[in-house]
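Predicted structure and sequence below. I'll ask about it afterward.
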Amino acid sequence: MAWSTRELADLAGTTLKTVRYYHRIGLLDEPERAANGYKRYQINHLIRLLRIRRLVDLGVPLSDIATMEESDEHAEQTLRTLDAELAASIERQQRMRDELAVILRHRNLVDLPPGFDKTAADLSEADRSLLLLYSRVFSPSAMAAVRELVTIPRTPLDKQFESLPADASEDSRQQLAERLVPEIRAQYKHHPSLKNAAVQTPHGESVVVQGLVELYNPAQLDVLRRVNALLKANPESPQP
């Protein structure tokens, strides 16, 4: 008994296009042709096609199938490599599922880069947006420090800065800046990687500056400028 290309494809549970592609890349031998020029596939072609489909279903790339047939050693190496890749993929997907589970309980975490837990979910929208920017321009060590800082309970000064109105008086801005300086100095002391974190990547500093300008109101920006001036006034203290 012999089959046409379409019949062979149907028997193997694949498509006519796939069979022709396997011929083109040399995975499936061309059969003899009948007097009328039509291909006549035999049982050996069907078995070969089923074996190819089995390997493909297991995830073996077509480019590796021919190599597997060279020796048992090549076959084992290809399968072990595939197994390691699948294990890594499963581990990555499990991490994603774990992270999604946390996000489903704390929806604001979807606006944060990976690695932040529920303690960061209550941050303001501006702060969450800044953390996304930081994740693109800060070094890994700086981001690790940021994640640690976020886990620390927010202080009254943090809340005061967050709620500072755009028309806050100059006196209130100065007082807030002076009160923030000791906290920021302590942060730089315990996390030196934050000192120049924004320059770890090209244009990083400009990204952070532009983010601050667009996400904070004029009074908050003025407080940050005052803090920076106060820090620079003492050369012995870490500066942002």
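In hand now; what should we look at?

can we go C-alpha only for contacts and neighbour counts from here?
Fine.

Where does the residue sitting nearest the centre point of the chain sit: helix, strand or coil?
The residue at the geometric middle of the chain, judged as the C-alpha nearest the mean C-alpha position with CA atoms, centre = their mean, is Pro114 (7.6 Å). Applying DSSP: H, G, I helix; E, B strand; the rest coil to Pro114 yields a three-state assignment of coil.

Over to Ala177?
Under the three-state scheme (three-state DSSP), Ala177 adopts helix.

check contacts around it.
Val223, Leu224, Arg226, Val227 (CA atoms under 8 Å, 6 or more residues apart in numbering).

separation between it and Arg226?
As judged by CA to CA, to the nearest Å, Ala177 and Arg226 stand 6 Å apart.

and if you look at Pro218?
Distance check for Pro218 against Arg226: by CA to CA, it reads 12 Å.

And the two? Which one has more around it.
Neighbours of Pro218 and Arg226, each counted by other CA atoms under 10 Å, are more numerous for Arg226; the result is 20 against 16.

ok, the more buried one - contacts?
By CA under 8 Å, 6+ apart, the residues touching Arg226 are Gln174, Ala177.

swap in Arg136?
With the criterion set at CA under 8 Å, 6+ apart, Arg136 makes contact with nothing.

ok, second structure coming up, stack it against the first:
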Amino acid sequence: MRMKGGWSTREIADFAGTTVKTVRHYHRIGLLKEPGRGANGYKKYGIQHLLRLMRIRRLAELGVALSDIAAVQESPESAEQTLRALDAELAAGIERQQRMRAELASILRNPVLAETAPGFEDHADGMNDLERAFVLLTSRIFEPGAMDVMRDLTAEPRSEAAAEFGELSDDATDETRQDLAERYAVEIKRDMDDHPALRKAVDKVQAGGDPQTQPVLLHAVVELLNKAQIDVLQRANTIIYPESER
């Protein structure tokens, strides 16, 4: 790069390790002042332009937003505030990546965790495929308080009624379905009575739910459960929410 009464845009861009397009963009946004032009009409950049460009590139490579660079260069107070904010953002990003790596390591050890809702990892092995699927779906529908309750309930041994429901086959007799529905309804109602956050979530679903998410649960019930299980849920629902209370 030789001094010839000033450098061209291409020369200054090459030396600073950037592109002509980038230099022109800095001109447009007022970050880099345009130099004068020579007799041939071409821009003539001097050492101050080059230093300014290199300092802009330095800050940009560190992650400083272009909209903040002028303030950083002009005010020590602004520089410290902006750089500290950037440092905090980078620290949060590193923490997130470390957390993601830890989760990936856990999934590599136990692939079933990839199918498990966040926060339920410790209970994944104790849940069957159906339970994991519904917990994963409801994690995007229920409020955090309701999910906390579900996590606590999941940690408890599966009840006899819940186990029977999971294994219920389509050829279950009407008597078997009704007996299971009555016992299952007692357990569901007890859990709801003991945990207001869960009752609030279930009551909302019973009342029609969120029009954006309710169809998800309905499709899940139809596609993941067999006809006997759906029948048992309908019977249990009738017991928990009798006509007089609707």
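That came through fine. The structure displayed is predicted, hence computed values, not measured ones.

Can you pull the TM-score for these?
Aligned and superposed, the two chains score 0.87 in TM-score terms (TM-score structural alignment, normalised by the length of the first structure); 237 aligned residues with a CA RMSD of 2.5 Å.

As CSV, the contacts of Ala177 of the first structure with distance to His45 of the first structure and secondary structure would be great.
What follows is the contacts of Ala177 of the first structure, written out as CSV (distance: CA to CA, whole Å; DSSP: H, G, I helix; E, B strand; the rest coil):
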residue, distance to His45 of the first structure, secondary structure
Val223, 77, helix
Leu224, 74, helix
Arg226, 79, helix
Val227, 77, helix
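
Look through the first structure and report the residue furthest from the middle.
Here the first structure has its C-alpha centre computed as a mean, and the residue farthest from that point, by CA atoms, centre = their mean, is Ala35 with 58.3 Å.

Check whether that residue sits in a helix, strand or coil.
Bear in mind the rule, three-state DSSP; under it Ala35 of the first structure is coil.

counterpart of Asn44 of the first structure in the second structure?
Aligned against the second structure by TM-score structural alignment, Asn44 of the first structure finds its counterpart in Gln48.

so the equivalent of Asp171 of the first structure over in the second structure, which of the three states?
Under the alignment defined by TM-score structural alignment, Asp171 of the first structure is paired with Glu175 of the second structure. For Glu175 of the second structure, the secondary-structure state derived from three-state DSSP is helix.

which residues in the first structure does the longest helix seen in the second structure match up with?
Across the second structure, the longest stretch assigned as helix under DSSP state H is helix 76-109. When the first structure is aligned by TM-score structural alignment, the counterpart of helix 76-109 of the second structure is residues 72-105.

contacting residues for Phe161 of the first structure?
Each residue near Phe161 of the first structure by CA under 8 Å, 6+ apart is listed here: Leu176, Gln220.

now for it: what does it line up with in the second structure?
So, by TM-score structural alignment, Phe161 of the first structure is matched to Phe165.

picking up where we left off before, quick one: which of the contacts of Ala177 of the first structure is nearest to Ala2 of the first structure?
Leu224 (81.7 Å; CA to CA).

That closest one pairs with which position in the second structure?
Here Leu224 of the first structure is matched to Leu233 in the second structure, going by TM-score structural alignment.

where's the closest residue to its match other than its chain neighbours relative to Ser169 of the second structure, distance?
Distance criterion CA to CA, 6 or more residues apart in numbering; nearest residue to Leu233 of the second structure, sequence neighbours excluded, is Ala181 at 6.7 Å. Computed with CA to CA, the distance linking Ala181 of the second structure and Ser169 of the second structure is 14 Å.

picking up where we left off before, now do the buried residues in the next helix-or-strand element following the longest helix of the second structure.
Read in the C-terminal direction, the helix or strand following helix 76-109 of the second structure is helix 129-138, with elements assigned using DSSP states H and E. The neighbour-count check on helix 129-138 of the second structure (16 or more other CA atoms under 10 Å) flags Arg132, Ala133, Phe134, Val135, Leu136, Leu137, Thr138 as buried.

just stretch 73-89 of the second structure next, same as before
If you call a residue buried by 16+ other CA under 10 Å, then stretch 73-89 of the second structure has these buried ones: Ser78, Ala79, Thr82, Leu83, Leu86.

now do stretch 188-206 of the first structure
Buried residues in stretch 188-206 of the first structure, counted by 16+ other CA under 10 Å: Tyr188, His191, Ser193, Leu194, Ala197, Ala198, Val199, Gly204, Glu205.

next one: stretch 102-112 of the second structure
Those buried within stretch 102-112 of the second structure under the rule 16+ other CA under 10 Å are Glu103, Ile107.
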